[in-house]
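> Got a predicted structure here, sequence first:
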Amino acid sequence: MAEQAKLRRDAVRNRQRILDAGRGFVQDGHPLQLNEVSRAAKLGVATVYRHFPSPEALLEALARPGIEQLLAEGRNALATPDHWAALRGFLRAGLRAQLADPTLQPVFSSPEPVTEETTELCAELDETLATLLGRAKADGLIAPDMQPGDVLPLMCGIAHAVRLRTEGNSDDVHGTIDRYLDTLLTGLRAHL
């Protein structure tokens, strides 16, 4: 029994070393290559592959805390009675999350998640956005032809534009997010 507990502790410790090394690569803007991650983590390649069978699986594990935080923001938005404020707040939280965590945008823009857990989390995020958008549409606040699938690429575009605009000037990130998001939301509004 003691041997099994030691092995489990080692596995948990190794997983954390892999995650720490992987996060370092992503934060530095380098691609995730499992061989390089194994060197940085000072672990064998087989150990890394045992925990994460692909770079995409590692990226999704790195993104998971940010996705879970965004889901918590979504649950708060769903409880907000002002449907316009709820939609705006959720989209704003999504932009802030993407700009703070470089793992999120590649996971959100990939055609399909590779892990079941990420698939479930992203499905819940999609459902949250669809509900928030649907409520705003039902209130006549959003153009009736606007779909959740239209909003997601626009959000990625705003995140990219904010990065370009604020590169080297992180003091203006939140103000730029608000300006660009308000411009987008003005375009999404139903024209009465």
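Okay, I see it.
> from here on, contacts and neighbour counts on C-alpha atoms
Will do.
> Looks to me like residue 146 is in a helix.
No. Checked against DSSP: H, G, I helix; E, B strand; the rest coil, residue 146 lies outside a helix; its state is coil.
> what sits against it?
residue 188 (C-alpha atoms under 8 Å, 6 or more residues apart in numbering).
> With residue 156 instead?
Contact analysis of residue 156 by C-alpha under 8 Å, 6+ apart lists 95, 105, 109.
> And for the first one, nearest residue in space, chain neighbours not counted?
The shortest distance from residue 95 to any residue that is not its chain neighbour, by C-alpha to C-alpha, 6 or more residues apart in numbering, is 6.0 Å, and that residue is residue 159.
> before we move on, which element is the one you found in?
Per DSSP states H and E, residue 159 falls inside helix 148-166.
> thinking again about what came up before, the contacts of residue 156 in helices, which ones?
Judged by DSSP state H, the contacts of residue 156 include 95, 105, 109 as members of helices.
> try this one side by side with the last:
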Amino acid sequence: MSTPPLRKDAAQNRNRIVEVARRYVDDGKPLQLNDVARTASIGVATVYRHFPTPEALLETVALPAVEKLVQRAEQALTEPDPWTALRDFLAAAIEAMLTDPAVPPVFAAATNSLEHTGDLKRGLVTAFAELLARAHAAGVIDPSVTEADMTPLMCGIAYAANVHNTHGPSERAANGLRYLTLLLTGLRRS
């Protein structure tokens, strides 16, 4: 069942809410719907009509980055070299986590407010499992490395890049990619 398109004014309000929320997230401010409404100069009821919870708004803010990561996963699945495919997908994941502050809390959430978010996250898990299985089958990664191992390792890379860097997102991402390269060098089997 598809949702009917929003009226022009409703679409403008929704876009304004998302723009303000994007600024809040980028500035490290908590997403309180009443505060977003006040900053957007939109009624609180309008904000709640579009986004019933702060989590739903956060997922909406993160959506472009998550969708881009899904595209990168799909590209990786077409890469014939299993090592390159795995490496490129993990690099895209690190980049997403370190350049968009909306992404880590959405990935870390145990539940999703929006069905689409859950679908995207499940798709990423499935793609990663396939990429890792291909790398195992090709013998290019330590066979003892599991999907469950990679999640905390990726979180560790993101944490290290954030903690040891006072610069902007692009430098954090560059450091995260450097740490990922070091990790993957240790896991690679030639």
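Nice, thanks for sending it over. Predicted model only: the values in this text are computed from it and were never measured.
> can you list the residues that contact the helix or strand that the helix holding residue 159 of the first structure is followed by?
Downstream of helix 148-166 of the first structure, the first helix or strand assigned by DSSP H and E is helix 173-188. Here helix 173-188 of the first structure makes contact (C-alpha under 8 Å, 6+ apart) with 88, 91-92, 95-96, 142-143, 146, 158-159, 162, 165-166.
> And stretch 70-77 of the second structure, by the same measure?
Stretch 70-77 of the second structure is contacted by residues 84-86, 88-89, 92, 120, 123-124, 127-128, 130-131 when judged by C-alpha under 8 Å, 6+ apart.
> rerun that using 10 Å as the cut-off
The set of residues external to stretch 70-77 of the second structure that reach it, using C-alpha atoms under 10 Å, 6 or more residues apart in numbering, is 64-69, 79, 82-93, 120-121, 123-128, 130-131, 134.
> From those, list the buried ones, please.
65-66, 69, 82-83, 85-93, 120-121, 124, 127-128, 131, 134 (16 or more other C-alpha atoms under 10 Å).
> related to what we said a few turns ago, ok, the residue nearest to residue 95 of the first structure touching residue 101?
No. Judged on C-alpha atoms under 10 Å, residue 159 of the first structure makes no contact with residue 101 at a distance of 11.3 Å.
> Compare the two (neighbour count), which wins?
Set side by side, residue 159 of the first structure and residue 101 show more neighbours around residue 159, with 23 against 18, by other C-alpha atoms under 10 Å.
> Next up, the contacts around that one.
By C-alpha under 10 Å, 6+ apart, the residues touching residue 159 of the first structure are 94-99, 105, 153, 165, 176-177, 180-181.
> if I look at it, how far off is residue 153 of the first structure?
Look at residue 159 of the first structure and residue 153 of the first structure: by C-alpha to C-alpha, to the nearest Å, they are 10 Å apart.
> repeat for residue 174 of the first structure
According to C-alpha to C-alpha, residue 174 of the first structure stands 20 Å off from residue 153 of the first structure.
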